[in-house]
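# okay, predicted coordinates and the sequence, questions at the end:
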Amino acid sequence: MASTYKDHTIVCGLGKVSLKIIRWILDLDEEAVVIEQHRDNPYLDEVRSWGVPVIIADARRPEVLEEVNIKYAESIVPGTNDDLVNLSIALQARQLVPNLKVVLRMSDTAMAENVRTGFDIYTTFSIPEISAPIFAAAATRAPLDHAFTYDEGGERGLLTITKFVLVKESLLVGYTVGQLEDEFDVAVVAHRQDGKFNLHPANDTVLKAGDRFIVSASIEGVNQIAEYTPPRREVDRYHRGRWPIKGSEERRVNSE
């Protein structure tokens, strides 16, 4: 069955990270094929239950890659726990299909950078490099959901992604998206209102109580908005009186 696939992603190695990668690929309405070397892998049944073909073999062997129709694949993700095995798979794949997109998982940050520059595999991701900003940002007081780094023109920093719920007591009710972005120096990347979800909502969109919105911002920007309405994951604490917001009592009195 795997030999009939086209425009698919080949995932090599089945572990906790690979499992999430496969699930996301399927959720994006794309197709995946898995190559796993060990028959006793505990995730095999789950992946197969999703309708994903699994080949039990060594992904470093060219005949195995040909068996999963690598010449017609969209990409390959060497995702084992061994950096050298992943690199070996990537190089073998590139030998068979020189222009194939390789998304390479690595644990060694320095090695990942060397692979990017030395082997022309620029979609090489170091797990510590990706996870470190999230852990560092989460260790601050910022109630963020995700974080990633930027390094442009010598400036290095963190950007965050955070989901907020606009409670009826918030002074932000009645703001437009443009006003929110200008006042707090954030970017509203998505907005849900009356059951309708919009990416990049218009600047003149008026925010109403009960709306949900996602912002990309600095840690400072996230903290400032959180002073006026709770992040989604803190809504329960807000209703229990454990997440105070500015102006809530004033708005409550005025509404009465």
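Structure received.
# when you work out contacts or count neighbours from here on, use the C-alpha atoms and nothing else.
Fine.
# neighbours around Arg252, how many?
12 (other C-alpha atoms under 10 Å).
# got it, and Pro62?
Neighbours around Pro62, by other C-alpha under 10 Å: 15.
# now name the helix or strand holding the nearest residue to it once chain neighbours are set aside.
Among residues not flanking Pro62 along the chain, Gln92 sits closest, at 6.7 Å (C-alpha to C-alpha, 6 or more residues apart in numbering). Per DSSP states H and E, Gln92 falls inside helix 83-96.
# next up, a structure to set beside the first:
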Amino acid sequence: MGDPATGEVVARRVLQLIAGFVGLAVLPLVVAATMNATEAFRTASAGHLPADDLTDHIVVVGLGKIGTRVLAQLCTTDHEVVAVERDPHARGVALARELGVPLVPEDAGAPGVLDRARIRHSKSLLVLTRDDGENLDIVMAARETNPGVQGVMRLYDDDFAATVQRTLRASYPDAPTRSRSVSALAAPSFAAAMMGRHVLGVMPVERGSLLFTVVDVAGHPELEGRSVHEAFREHEWRVLAVGSTSGHPASSSGDTLAGIRFRRPGFDWRPPHGRVLRAGDRVVLATTRRGLDILMTGVQPHPVDRRG
């Protein structure tokens, strides 16, 4: 085509035109075949797709730092797992290949990708990418395909997570929708340990947490010399049990709320409201993060007007 045979016989010119058109028609086919071969090689190198008869499995979307740890933990159980990750260089891709976990190396938000992960037949979905909005979109798309799937999504922004929780509860009133802040749950225990307090347990409450801790009454004007009823402070702490400091260390790394309740003698779990707390007493408290901060630092916050 670049050197037309204009001065040649008609048969040669016709043959040249036919060869040019055939070449133009074959070129896209060659490019398409090359692209398909490249994609097939990438898919095969990343991992194998889930079997056509796979059911009751868990789909994990996102194999970053958190997704990799979740994948490793799930693989220690009897659950079947399918991973979805669009980045072939993500840290969890090598782990999935090593553990033989079926992997769909595509964007979970693209049409048909969740179907290839057999989301219709799965029982749970964990969406753990870094994009809050994308995580929500993936979960909602999965719920449209499989209304019975149990979805867990990672939401970093606290306000956005609270809004999502309210919206989902209004949209699915019968679903057990829960929202938890990992930092909110971990921070009180970390801060208490730094200040020498021992947290026996943490109970998630909406986006916050309720803490159970052991406190010596001595040195706490909010407790010492007050009755159990007077020591109660709304939205901050409540005395659950009263014991003695004699014979019991202030804290033990093996203590839990159940352990204090059932294994350690000497705690009265139904103290009279008029029982006055003395310097030699030790109490088990249910506190909020705000209440624990007051007990640890002794700094009284500004009063909050709760009438509005």
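Done, it's in. From a predicted model like this one, the values you see are computed outputs, not experimental measurements.
# re earlier: ok, residues contacting the helix holding Gln92 of structure 1?
Contacts to helix 83-96 of structure 1, defined as C-alpha atoms under 8 Å, 6 or more residues apart in numbering, come from residues 59-62, 65, 70-71, 76, 78-80, 100, 102, 104-108.
# please pull up the helix or strand immediately following the host helix or strand of Gln179 of structure 1.
Using DSSP H and E, the secondary-structure element containing Gln179 of structure 1 is helix 177-184. Next along the chain after helix 177-184 of structure 1, taking DSSP H and E as the criterion, comes strand 187-193.
# what range does the helix or strand just after that following strand cover in structure 2?
Counting by DSSP H and E, the element after strand 187-193 of structure 1 in chain order, helix or strand, is strand 196-199. The aligned range for strand 196-199 of structure 1 in structure 2 is empty, by TM-score structural alignment.
# what about the residue nearest in space to the middle of structure 2, distance to Ala241 of structure 2?
Ranked by distance to the mean C-alpha position of structure 2 (C-alpha atoms, centre = their mean), the top residue is Arg154 at 4.5 Å. Distance, Arg154 of structure 2 to Ala241 of structure 2, using C-alpha to C-alpha, to the nearest Å: 37 Å.
# same thing with Arg180 of structure 2?
From Arg180 of structure 2 to Ala241 of structure 2 the distance is 28 Å (C-alpha to C-alpha).
# got it, and Thr55 of structure 2?
Distance check for Thr55 of structure 2 against Ala241 of structure 2: by C-alpha to C-alpha, it reads 49 Å.
# ok now the longest strand along structure 1, how far from the chain's centre?
In structure 1, assigned by DSSP state E, the strand with the most residues is strand 155-165. With C-alpha atoms, centre = their mean, to the nearest Å as the basis, strand 155-165 of structure 1 stands 13 Å off its chain's centre.
# just the buried ones from the contacts of helix 83-96 of structure 1, in ChimeraX syntax?
What follows is the ChimeraX syntax for the buried subset of the contacts of helix 83-96 of structure 1, where burial is set by 16 or more other C-alpha atoms under 10 Å:
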select :59,60,65,70,71,76,78,79,80,100,102,104,105,106
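# can you flag which of the contacts of helix 83-96 of structure 1 belong to helices?
Mapping the contacts of helix 83-96 of structure 1 onto helices (DSSP state H) picks out 62, 65.
# returning to what we had before: check the mean deviation of the helix holding Gln179 of structure 1 from structure 2.
Following the fit onto structure 2, the mean deviation recorded for helix 177-184 of structure 1 is 5.2 Å by mean C-alpha distance after the TM-score superposition for structure 1.
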